[in-house]
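Trainee: Here's a sequence, model it:
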Amino acid sequence: MPAYAFAHLRDRRPHPEVYAYLERIQATLTPYSGRFLAHGDKLEVREGEWPGSLVLLEFPGLAEARAWYDSDAYQEILPLRTRHIAGDVILFPGLPADYDPTTRAEALKAAEARTPAQ
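Mentor: Model (predicted):
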């Protein structure tokens, strides 16, 4: 099942180190079969606020996403970005093709029914 790395980047400041990071990141992704799905600030905010830009990467699984993030190659270039761009990064598993949110609703309702009222 695929997994994803998502970054919400804020307070971006142009800097030569950021350009070097961008030039080198794909080489860190390739050994883990990682690829960009989204990258930029052309966002259409429909609810709430979204200051900044986003990056969405896809990997074959969570093990590959973790291995990429923890790799020496990525850790070497990471400060090139973090010194100049504030952000949050999360890794998370994807869902199977047959995912049905009604099943999730049923599980939540059942858990709530088992929890004593406070």
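Trainee: switch to C-alpha atoms for all contacts and neighbour counts from now on
Mentor: OK.
Trainee: residue boundaries of the helices in the protein?
Mentor: Along the chain, the segments classed as helices by DSSP state H run 16-29, 62-70, 72-82, 101-114.
Trainee: among those helices, which is nearest His8?
Mentor: When the helices of the chain are compared by CA to CA, helix 72-82 sits nearest His8, at 12.2 Å.
Trainee: Compute the inter-axis angle for the closest one and helix 16-29.
Mentor: 150 degrees (axes from the mean of the first three to the mean of the last three CA atoms, to 10 degrees).
Trainee: and this one, so I can compare the two:
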Amino acid sequence: MIFIRDEPVHDEAEMAEYQRLNRERGSDGFDVKRLAFYGAADALEGPAPDGVVVLEFPSVEEARAWYQSPGYQAALQHRLKAATYRVIITEGV
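Mentor: Next up, the predicted model:
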């Protein structure tokens, strides 16, 4: 799963609440691994993102289940108010 933040955060309080909820709930029993978390990003093509997160799940189905879980959906409402993201689930190799 890839999270691309296109612009800087425009509501710090909402982002802080999103992060707090994610810390408290953790992965809620899902097998999730952080592969990239807001490290330096060098755009070779297209516009440079403000931030990128890459999460690994055992399957697309598990990634979708995590995203749709009550715990993440509660946090998501705050992220949507805080910043503009694109979120992509892609199948690995």
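Trainee: Can you pull the TM-score for these?
Mentor: Overall, the chain-to-chain superposition scores 0.83 on the TM-score scale (TM-score structural alignment, normalised by the length of structure 2); 91 aligned residues with a CA RMSD of 1.7 Å.
Trainee: Redo the helices of structure 1 as JSON lines? Include distance to Val55 of structure 1 and mean neighbour count.
Mentor: Listed next are these as JSON lines, based on distance: least, CA to CA, whole Å; neighbours: other CA atoms under 10 Å:
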{"stretch": "helix 16-29", "distance to Val55 of structure 1": "12", "mean neighbour count": "15"}
{"stretch": "helix 62-70", "distance to Val55 of structure 1": "14", "mean neighbour count": "18"}
{"stretch": "helix 72-82", "distance to Val55 of structure 1": "13", "mean neighbour count": "16"}
{"stretch": "helix 101-114", "distance to Val55 of structure 1": "25", "mean neighbour count": "10"}
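Trainee: Reformat the ones you listed as a markdown table; add distance to Leu43 of structure 1.
Mentor: Shown next, in a markdown table, are the helices of structure 1 (distance: least, CA to CA, whole Å):
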| stretch | distance to Leu43 of structure 1 |
| --- | --- |
| helix 16-29 | 20 |
| helix 62-70 | 25 |
| helix 72-82 | 21 |
| helix 101-114 | 26 |
